[in-house]
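Novice: got a predicted model here, sequence first, then my questions.
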Amino acid sequence: MRVFGHRGFSGEYPENTMLAFQKAVEAGCDGIELDVQLTRDLVPVIMHDEKVDRTTDGSGYVYDLTFDEIRRLDCSYPDKFGGKFGQLEVTSLREYLEWMAEEENLITNIELKNSVYYYGGMERMVMDMICEYGLEDRIILSSFNNASIVLCRQNDDTIAGGFLVERCVENAGVYARTCDVQYYHPNMDYLKEEHVRSCSQNGVGVNVWTVNEKEDMRRMKKWGVSSIITNYPDRGREVADEE
């Protein structure tokens, strides 16, 4: 069972920052899960929410801000962290991929945040950047907008895809396989063992989110999921390594 740091080591560090990514690697994760949106001037940046209000000291929609404007925001601002890590910039996808290229064997799940607001051309833009760094075999592209992942697979079948779902699909394995998608990404709260079995029978991996308690991690491991996505990759590593 692989362990992905959800937005990095987001349980202990400001989410989707380079600090959170670095700390997740130090904790022994196999991969990083992160989120990408586009700025007003079409720069892919790593941000979960459509608005910057929750995770920075700024306000407004990502798509209304230029890259220069968004880089001036501070990601250490939220009350949970109280600025104790010093000022942390919003990370660009390019900055992350440059770092990832030096982290041997690290896998990254890039969630395309295009299900609430559709960023036209995001798929091609992100895929071109992945190919520029030669990381095709270490990336999974996922989205709640499943049609976006089908488009990605049609454009470049060397990059794996994953269908994100809030509530589980009963015939998940068949659904993903017939769409030529390699992974199924369900919400743990709705996942059943038979869903995992369906995926396994159809050659589809299951990367489940968000798994933070050791008891749940052990259950996922017993069920045979491919990966857990967790805010606490240190806990995940411990459970994954248990005999």
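Specialist: Sure thing, it's come through.

Novice: C-alpha from now on. contacts and neighbour counts both.
Specialist: Will do.

Novice: separation between residue 39 and residue 68?
Specialist: Taking CA to CA, to the nearest Å as the measure, residue 39 falls 9 Å from residue 68.

Novice: more neighbours, the two?
Specialist: Set residue 39 next to residue 68 and count neighbours by other CA atoms under 10 Å: residue 39 wins out with 20 against 11.

Novice: give me every residue that touches the closest residue to the more buried one other than its chain neighbours.
Specialist: Excluding the flanking residues, the one nearest residue 39 by CA to CA, 6 or more residues apart in numbering is residue 63, at 4.6 Å. Taking CA atoms under 8 Å, 6 or more residues apart in numbering as the criterion, residue 63 is in contact with 37, 38, 39, 40, 50.

Novice: residue 214 too?
Specialist: Residue 214 touches 235, 236, 239, counting by CA under 8 Å, 6+ apart.

Novice: of these, which is the most crowded?
Specialist: Of the contacts of residue 214, with other CA under 10 Å as the count, residue 236 tops at 28 neighbours.

Novice: what number of residues lie near the nearest residue to that residue once chain neighbours are set aside?
Specialist: Closest residue to residue 236 apart from its sequence neighbours, by CA to CA, 6+ apart: residue 3 at 5.9 Å. As a burial measure, residue 3 scores 30 neighbours (other CA under 10 Å).

Novice: take the one below as the second:
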Amino acid sequence: MDTLFYAHRGSSHKFSENTRAAYLQAIDDGADGIECDVHLSKDGIVVCHHDPTVDRTSDSTGLVAARTLEELKSLDFTNVVPAAIPEEYGQENEQLLSLAELLGLIDARGVKIGLAVEIKHPSPFGHLLEDGVLKVLQEFNFDPKTGQAGTHGQIFVTLMSFEPESLRYLARTVNKDLLCQLITEVDGEWVEELLSTGQVGRAAVYEVLYRSVAEGIELINAGGAGIIGPGVAWTRANEHLVRQWLDQGLKARIWTVDRPADAVYLTGLGVGQLTSNRPAELRKELELN
């Protein structure tokens, strides 16, 4: 079985996550796919960024949804992984990308590659986020049945979320085989603790993650997603369930796989897609095992 290596937020061990440099490095590393996260900006642009706030990733603070694309681009997103950026990967003020810009970069390279778009919820814009993603994809010739996009159909797009309702919404127009239900384990008491201490924003995010287990399993078992996307730890703890899904013909894309031991375990289990911060290095290490 051929293993596909997806670059988690780009090659994010070399350059800061979800930046132009990390994405281009992933392509140059020969990654089979790129994983990105998306939110809507204040002016309704789909932007590539993981957290609902820019606090951790930039030189500023505040919600992504409270800034326009122009305002977001004025921030410095290069310090998560401090590294000198090669000139061909863009200047510091060119590192945050819209989804359209990312697709344009990939399309211009002309390489055959996957693009896994993680739709981040909760969003203050609700399903306008999904609508925005689909609109951008349509501009790049996205076929909602096959997942092909790009000038020559060389980009294979899949859509992911921890929020089962997001996938149900997308399934109205997108082939369920292209949808990935993400799953992770979160302690429900932790959500309550965040709420009790006034951390409403964080609590809302973790509440979605908490529901991704029971509701996500229900959606998968009902045939609502063709790809399962649990984390490594959850996969190890629920191996019997993952084996059952694989036996049923579902694909698995497991995150975040950076250790060779995890990669060996997962491929032995029959997992065909690994999401890694260091896809090129992991591929080489796996080939040596």
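Specialist: Yep, that arrived. Predicted, not measured: the structure shown is a model, and the values here were computed from it.

Novice: work out the TM-score between the chains.
Specialist: Once superposed, chain against chain, the TM-score is 0.90 (TM-score structural alignment, normalised by the length of structure 1); 241 aligned residues with a CA RMSD of 2.4 Å.

Novice: that older thread, which residues touch the equivalent of the residue nearest to residue 236 of structure 1 over in structure 2?
Specialist: Residue 3 of structure 1 maps onto residue 5 in structure 2 when the alignment is built from TM-score structural alignment. Residue 5 of structure 2 makes contact with 31, 32, 33, 273, 274, 275, 276, 279, 280, 283, according to CA under 8 Å, 6+ apart.

Novice: now residue 161 of structure 1
Specialist: Residue 161 of structure 1 neighbours (CA under 8 Å, 6+ apart): 140, 141, 142, 149, 150, 152, 153, 181, 182, 183.

Novice: just the helices in structure 1 please.
Specialist: Under the criterion DSSP state H, structure 1 contains helices at 18-26, 67-71, 93-100, 122-132, 146-155, 172-178, 193-201, 214-223, 233-240.

Novice: I'd like those as TSV, with distance to residue 116 of structure 1 appended.
Specialist: Shown next, in TSV, are those (distance: least, CA to CA, whole Å):
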stretch	distance to residue 116 of structure 1
helix 18-26	25
helix 67-71	20
helix 93-100	20
helix 122-132	14
helix 146-155	12
helix 172-178	22
helix 193-201	26
helix 214-223	29
helix 233-240	28
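
Novice: give me the contact list for the longest strand along structure 1.
Specialist: For structure 1, the strand that runs over the most residues, judged by DSSP state E, is strand 31-38. Strand 31-38 of structure 1 is contacted by residues 2-8, 16, 21, 24-25, 44-48, 50, 62-63, 93, 106-114, 119, 122, 229 when judged by CA under 8 Å, 6+ apart.

Novice: again with stretch 14-32 of structure 2
Specialist: If you take CA under 8 Å, 6+ apart as the criterion, stretch 14-32 of structure 2 is touched by 4-12, 34, 36-37, 48-50, 77-83, 85, 89-90, 94-97, 102, 105, 112-114, 278-280.

Novice: same thing but 6 Å
Specialist: Contact partners of stretch 14-32 of structure 2, identified using CA atoms under 6 Å, 6 or more residues apart in numbering, comprise 4-6, 9-12, 49, 78, 80-81, 89, 95-96, 113, 280.

Novice: among the residues you listed, which are located in strands?
Specialist: Among those, DSSP E puts 4, 5, 6, 113 in strands.

Novice: how about the third one, what does it touch?
Specialist: Right, residue 6 of structure 2. 31, 32, 33, 34, 275.

Novice: now residue 7 of structure 1
Specialist: Going by CA under 6 Å, 6+ apart, the list of residues near residue 7 of structure 1 reads 15, 16, 33, 34.

Novice: residue 32 of structure 2 maps to what in structure 1?
Specialist: Using TM-score structural alignment, residue 32 of structure 2 sits opposite residue 30 in structure 1.

Novice: check the burial of its match by counting its neighbours.
Specialist: Around residue 30 of structure 1 there are 19 residues (other CA under 10 Å).

Novice: residue 141 of structure 2 now?
Specialist: 16.

Novice: which residue numbers in structure 1 go with stretch 191-200 of structure 2?
Specialist: Under TM-score structural alignment, there's no match for stretch 191-200 of structure 2.

Novice: and for stretch 250-268 of structure 2?
Specialist: Under TM-score structural alignment, the match for stretch 250-268 of structure 2 is residues 204-222.

Novice: translate residue 171 of structure 2 into the numbering of structure 1.
Specialist: Using TM-score structural alignment, residue 171 of structure 2 lines up with residue 153 in structure 1.

Novice: contacts only, for residue 228 of structure 1.
Specialist: So residue 228 of structure 1 contacts 3, 207, 208 (CA under 6 Å, 6+ apart).

Novice: any idea how far residue 36 of structure 2 is from the nearest residue to residue 269 of structure 2 once chain neighbours are set aside?
Specialist: Spatial nearest neighbour of residue 269 of structure 2, excluding adjacent residues (CA to CA, 6+ apart): residue 243 at 7.2 Å. To residue 36 of structure 2, residue 243 of structure 2 is 27 Å away according to CA to CA.

Novice: I'm done for today, thanks for sticking with me.
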